[in-house]
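Novice: Fold the following, please.
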Amino acid sequence: MQHYKKILVVCPAGAVTGGPEALHQLTAHMNALGLPAYMCYLPFSESAIAPAAYARYKTQSAPYEDAPGNLIIFPEVYPMLALKVKKAQAGLWWLSLENFLERRHIWGLHDKVRYLKRVIQGRRPWGGAKSLKQILHFSQTEHSSSYLRSCGIEPIPLIDSINEDFLTDRFLDRIDHKQNTILYNPTKGWKVTESLIKAYPDWRFEPVKGLNREQLSEKLYQAKLYIDFGHHPGRDRMPREAAMHGCCLITGKLGSAGNTVDLPMPPQYKLDSNANGFVEQFGLLAADIMGDFPKHFTAFGPYRKWLQDESRIFKEQIQKIFHQSINSA
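Specialist: As a prediction, the model looks like this:
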């Protein structure tokens, strides 16, 4: 791949979620490799700086500049902005497939209508990614790579990693303090989670919301189980962070959770929420986790080791893609 004069990584201003953190990580790792990468915040007409939560990445921002020799990387939810690039090279980083397709796995027609609305609003192209072949494509997941290949596009693998503060063993030092708590994100697969809460009223289900990083870390450190029956649009950060705090996981099989490349945890902890007997199956597994936690904690050991290797792979992929050597640590 050619060397670029400037690499602009587009991100909505003020957003503090998994995707924006990945975009800041990407820019920071590029900078560490000596690449001229900058955050470029939306809307382009206003100046912005990194949110306080991402100040640790020490990225710099630059104004939008569609100029020859530049590369502009957009998250996959801004394909129409990428298509407007005329002089620079445009790229899309597929951090989520479901969010691009507006797919929620509720009902096929429902998802198609959602996508059609985005087309009418001018936010999605007719024909999906088949309309985006002139753009560079970077893919975070095998899930999105499979879709892109079906559209005649061979994407460039580019994963991310969770916060490196969580990639040590410091939250795995002991398990005797773990409590019979089941944590969940109320924005992910709520209908399924709600059915489980109703089925097991004596169990302690706690939502993970409205917490700063320290509070979230403490809650994950104390709990035995984290569940996620959402649509897993990409390599979701919360399950990964939960695992690195010593939680066991139970997930569904939608989206990126449906393969062993993007979520390579033991298959017995992935349950089909649409299957007959799902609620009972979940109950038996969750009860066994809480009753014999050391056994299940050990079962997640290989997955945690895999997570700890993500940061190295991420940096190596960036170096390979841009053919640069490390200039600074």
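Novice: CA atoms for contacts and neighbours, from now on please.
Specialist: OK.
Novice: measure the residue lying farthest from the centre of the chain to G283 for me?
Specialist: Most distant residue from the mean C-alpha position of the chain: D202, 32.0 Å away (C-alpha atoms, centre = their mean). Here the criterion is C-alpha to C-alpha, to the nearest Å. By it, D202 lies 12 Å from G283.
Novice: Kindly report the same for K191.
Specialist: To G283, K191 is 16 Å away according to C-alpha to C-alpha.
Novice: same check, this time on V85
Specialist: For V85 relative to G283 (C-alpha to C-alpha), the value is 51 Å.
Novice: Around A37, how many other residues sit close by?
Specialist: By other C-alpha atoms under 10 Å, the residues close to A37 number 27.
Novice: What are the boundaries of the strands in the stretch 201-329 of the chain?
Specialist: Assigned by DSSP state E, counting those that start in this stretch, the strands in the stretch 201-329 of the chain fall at 204-207, 223-228, 248-251.
Novice: what are the ranges of the helices in this protein?
Specialist: Assigned by DSSP state H, the chain shows helices spanning 18-32, 79-83, 98-101, 108-120, 142-150, 190-199, 213-222, 237-243, 278-291, 293-299, 301-308, 310-322.
Novice: I have a second one here; can you model it like the first so I can compare?
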Amino acid sequence: MITYKSHSKIIIFCPPKKVTGGPEALHQLSDRLYKIGVENVFMHYIPKRKNAKAINYSVYKTKETDSVEDHPDTILIIPESMTFLIKKYPLSQKVIWWLSVDFYKILMEYRIRKQSFFTKLFYKQADKEYYFEDLPNVFQWAQSYRSSVYLKKHGIPDNQIDYVCDYINPSFTENKNVIKKDLNNKKVLYNPKKGKEEISQLIKNSPELNWVPIQNMNAQQIKDLMSKSLLYVDFGENPGRDKMLRESVSQDCCIISGRNGSSAYYEDLMIPDEYKFDFSESQIPEIISKIKEVLENYSEHIPQFLTYKNVVLNEENVFENKLKEIFRKDNYGK
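Specialist: Sure thing, here's the model as predicted:
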């Protein structure tokens, strides 16, 4: 358990200028800690950059710091992409937030591989990396059920894992009015950065469908597009609970997905199995047939996504309550 004291300094490590799900979650953490009355919360961007906070995150309250004091009362929030920092601050309390489990091994191996010959003369990066050792003052947060499974497979006991999931951008939940759909709008939405090979094959085999990529848009523009559309298709890797899947269901889009990463787990993507596919060339006709079925009979299918939508809409409250539990006042020291 984190030992939080009223004078504790909380430092959230984050890559600069990135506009993706992980960095947004880290900014949401800062904002929500301030809202529940936790003070001394700071963003620490690595590598250091001017104007490191992306403009998209201006809705989240943050303060920045350039320094990190290694002290037992300091609490460091470290995304899994930066686990090389764990051993750098032996005295501090460290929380690894597993936002995207696949990045852990990929980036760790990249850091080791990119070392120059001269650097290796002084130290080996491999010795600086975190390998799930039983280290003092290291705590685990799982953003998804899949993350918790990953941690348990690497020897982390269940009682040492806290489930801390972020939430979708507030712009998606601001308007509580009933979403009215144009049933003649047959656009098939997708994220062109995810599942590129699978999506390209689906597009190639369905020229009669109107595939629309979600790109170069801010949160409000994405919301407007989703609120007018009937279907979102996703065959990405989904190393964590994907933001765009959650955004789409918040706007009453039906979903057809693969079974990669967190999408394989009902706990992370709470939609019936009939809308999830193990992608293969032989499955393409069946997937396209399902897409057409949903577009033609949207009103019959959308009730199947209500459970998932309700969970997504409640994530902000769950997130806040979890932070209150972790940083609870009866855990304050003097």
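Novice: M39 of the first structure: which of the helices of the first structure is closest?
Specialist: For the helices of the first structure, the distance to M39 of the first structure is smallest for helix 18-32, at 6.8 Å, taking C-alpha to C-alpha.
Novice: now the closest one: which residue numbers in the second structure?
Specialist: Mapped onto the second structure using TM-score structural alignment, helix 18-32 of the first structure covers residues 21-35.
Novice: in the matching stretch, what counts as buried?
Specialist: By neighbour count with 16 or more other C-alpha atoms under 10 Å, stretch 21-35 of the second structure contains the buried residues 21-34.
Novice: Ok, stretch 304-320 of the second structure next?
Specialist: Residues 304-306, 308-309, 311-313, 315-316, 318-320 are the ones in stretch 304-320 of the second structure that count as buried (16+ other C-alpha under 10 Å).
Novice: same deal with stretch 88-105 of the second structure?
Specialist: Residues of stretch 88-105 of the second structure classed as buried: 89-104 (neighbour count, 16+ other C-alpha under 10 Å).
Novice: do stretch 243-251 of the first structure as well
Specialist: Buried residues in stretch 243-251 of the first structure, counted by 16+ other C-alpha under 10 Å: 243-251.
Novice: what does it rub up against?
Specialist: For stretch 243-251 of the first structure, contacts defined as C-alpha atoms under 8 Å, 6 or more residues apart in numbering pick out 166-169, 171-172, 175, 217, 220-221, 223-229, 239, 242, 257, 269-271, 289, 296-297, 300, 304, 307.
Novice: The second structure: matching residues for that stretch?
Specialist: Counting by TM-score structural alignment, stretch 243-251 of the first structure corresponds to 249-257 in the second structure.
Novice: thinking in terms of the whole chain, how far from its middle is that stretch?
Specialist: On the basis of C-alpha atoms, centre = their mean, to the nearest Å, stretch 249-257 of the second structure sits 17 Å off its chain's mean C-alpha point.
Novice: picking up where we left off before, please convert the strands of the stretch 201-329 of the first structure to a markdown table, extending it with distance to K6 of the first structure.
Specialist: Shown next, in a markdown table, are the strands of the stretch 201-329 of the first structure (distance: least, C-alpha to C-alpha, whole Å):
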| stretch | distance to K6 of the first structure |
| --- | --- |
| strand 204-207 | 42 |
| strand 223-228 | 38 |
| strand 248-251 | 40 |
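Novice: and I120 of the first structure, which of those is closest to it?
Specialist: With C-alpha to C-alpha as the measure, strand 223-228 is the member of the strands of the stretch 201-329 of the first structure nearest I120 of the first structure (31.9 Å).
Novice: Mean deviation, that closest one versus the second structure?
Specialist: Overlaying the second structure shows strand 223-228 of the first structure at a mean distance of 1.1 Å from the equivalent residues (mean C-alpha distance after the TM-score superposition for the first structure).
Novice: helices and strands around that strand, which ones?
Specialist: Helices and strands touching strand 223-228 of the first structure, as assessed by 3 or more C-alpha pairs under 8 Å, 6 or more residues apart in numbering; DSSP states H and E, comprise strand 179-184, helix 237-243, strand 248-251, helix 278-291.
Novice: Return the most buried member of those.
Specialist: Burial of these is given as mean neighbour count (mean count of other C-alpha atoms under 10 Å); strand 248-251 ranks first at a mean of 25.
Novice: Aligned to T193 of the first structure, what sits in the second structure?
Specialist: Aligned by TM-score structural alignment, T193 of the first structure pairs with I199 of the second structure.
Novice: Could you list which residues are in contact with its match?
Specialist: I199 of the second structure neighbours (C-alpha under 8 Å, 6+ apart): 192, 235.
Novice: Give me the distance between it and S280 of the second structure.
Specialist: 11 Å.
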